[in-house]
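A.B. asks: heads up, no residue letters with this:
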């Protein structure tokens, strides 16, 4: 006899499903073989599953009723909450929430300042020239950047108001907003002057071209008057006298502050060099010299504050001398002047370098 071979070629095409009779026979054979080859214990889970399926419909209505009763029990509470609607907070709560948001914003700025000013320099070992910035100075730089963004928006609104020829009373609102914004930067500088006056004097928060004209942490008010004179004409005789007097008094105050700063620098140099500069120095004399020099150096904050007050008074004094429309053109001219200095700095930084 020929040996049996594997039936690898089916008698029917594979896409044709077998008849129900064959399926029934195969299922009967599979059940019988399972019953004969297995014990009775493994078949118990199948019977339990079948019983669970048979009992499930009977428990369905009871479960649905229980869920419905539970929903009815909770229903009135949810419906009442929906009908009540959101409650409007009282003004005291709104004010407290606004204060909390402002405190959180300042806290984030302080953390960022500490990160840029202290952690980067201390943990990553950056050079002193890069990381030698206090956390207060870093916060001031970020606040100044935000101030510039708001300043640009205010100037755009003021320019549009001037071009639309709004009445004097409406234009005055735009001018007052811009003046109040200048007061804000003066307050910011006053706060950082208490902790890091050298950051203001160095001008690192300004663009490179602006630093060329830096004077005690800001612009010279007398030079600014010269810049805007051609932008606010025509002037009455009384206005001309007022502006000329303002420019003269401003120039005298600038000269007095410059002379005082020069005298301070010379005094500090004399104090440091009063003893021998030999190395190693006499430690007793050395520490005494440093203490005297530090006391003298602390007066630098007073010079910067007086310079900022002079700048602040000059802008507000011009606003009093000029009409509302002239004051608007004056503020626009000042903004355009500093904008061009920043643009010049950007062009200078992007210039092609030669090897």
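C.D. replies: Alright, I've got the coordinates. Just so you know, these numbers come straight off a predicted model, no measurement behind them.
A.B. asks: from here on, contacts and neighbour counts on C-alpha atoms
C.D. replies: OK.
A.B. asks: ok, and the closest non-adjacent residue to residue 285?
C.D. replies: In space, and not counting its chain neighbours, residue 285 is closest to residue 275: 7.3 Å by C-alpha to C-alpha, 6 or more residues apart in numbering.
A.B. asks: Second structure follows, compare the two:
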């Protein structure tokens, strides 16, 4: 790759990162507002109708959907950046599993935040947890296969030789890289789908008042991890 091409790629990467950073900044402000609303609602659930609780829940789920839609666009532009997101602190990145939180985290949040599950709810949650773990393992194996393919010929040999055709044609290296990026993009999309679908299925099992506690716990954990991450980075710079 020429120096000019390398600079162009870096500029493009920086532009992509800046785009999602701007989105995330606004999204997190709204997340904090939703958390305030959830905590307030949690204190007055017994006074509110289920219809009102469901309306709040619907708005918050749509808020998460906005994030996944933006992330999908980012993955299409630069899937490698999604795997190592510069818009998160190093502490936040330590919690990532296939470019996001592990779907099974939802069940720990339910355990910690919802202490009044019925026996039927408990059985349905346990069944869903088993299904989710199976899918997590399958995706983990798929990621390992993709990573192994990067180190295996012909890509490794091509990388060593630095093959790149000068006449503008697509080289074999480019074809392999494109296939690799496509596989990663598909894996991220499937992992995000599992994350969102797991949360939606949990919400279907819980009663509205229980869901408010579940969503509040999820938002609190996310924002707390971000705050800790920012504090750590600030301390390193002192």
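C.D. replies: Cool, got the structure. Computed from a predicted structure; not experimentally measured.
A.B. asks: Centroid-nearest residue for the second structure?
C.D. replies: In the second structure, the residue lying closest to the centroid (C-alpha atoms, centre = their mean) is residue 100, at 2.8 Å.
A.B. asks: what residues are up against that residue?
C.D. replies: residue 192 (C-alpha atoms under 8 Å, 6 or more residues apart in numbering).
A.B. asks: Check whether the corresponding residue of the first structure for it sits in a helix, strand or coil.
C.D. replies: Counting by TM-score structural alignment, residue 100 of the second structure lines up with residue 218 in the first structure. Secondary structure assignment for residue 218 of the first structure (DSSP: H, G, I helix; E, B strand; the rest coil): coil.
A.B. asks: ok, so what distance separates residue 218 of the first structure from residue 105 of the first structure?
C.D. replies: Distance, residue 218 of the first structure to residue 105 of the first structure, by C-alpha to C-alpha, to the nearest Å: 27 Å.
A.B. asks: which residue in the second structure lines up with residue 241 of the first structure?
C.D. replies: Using TM-score structural alignment, residue 241 of the first structure pairs with residue 123 in the second structure.
A.B. asks: tell me which element that match falls in.
C.D. replies: Assigned by DSSP states H and E, residue 123 of the second structure falls within helix 119-151.
A.B. asks: by contact count, what packs against whichever helix or strand comes after that helix?
C.D. replies: Downstream of helix 119-151 of the second structure, the first helix or strand assigned by DSSP H and E is helix 155-161. Counting contacts by 3 or more C-alpha pairs under 8 Å, 6 or more residues apart in numbering; DSSP states H and E, helix 155-161 of the second structure packs against helix 172-205.
A.B. asks: mean shift between the helix it packs on and the first structure?
C.D. replies: Its aligned residues in the first structure lie a mean 1.3 Å from helix 172-205 of the second structure after superposition (mean C-alpha distance after the TM-score superposition for the first structure).
A.B. asks: Count residues in the vicinity of the residue lying closest to residue 101 of the second structure once chain neighbours are set aside, would you?
C.D. replies: In this structure, residue 101 of the second structure finds its nearest non-sequential neighbour in residue 95, 6.4 Å apart by C-alpha to C-alpha, 6+ apart. By other C-alpha atoms under 10 Å, 12 other residues sit near residue 95 of the second structure.
A.B. asks: I'd guessed residue 95 of the second structure sits against residue 89; true?
C.D. replies: No - using C-alpha atoms under 8 Å, residue 95 of the second structure is not in contact with residue 89, being 10.5 Å away.
A.B. asks: Where in the second structure does the lengthiest helix in the first structure fall?
C.D. replies: Ranked by number of residues, the top helix in the first structure under DSSP state H is helix 44-84. Against the second structure, there is no aligned range for helix 44-84 of the first structure (TM-score structural alignment).
A.B. asks: What is the helix or strand following that helix packed up against?
C.D. replies: In the C-terminal direction, the helix or strand that comes right after helix 44-84 of the first structure (DSSP H and E) is helix 91-114. With contacts taken as 3+ C-alpha pairs under 8 Å, 6+ apart, helix 91-114 of the first structure sits against helix 135-163.
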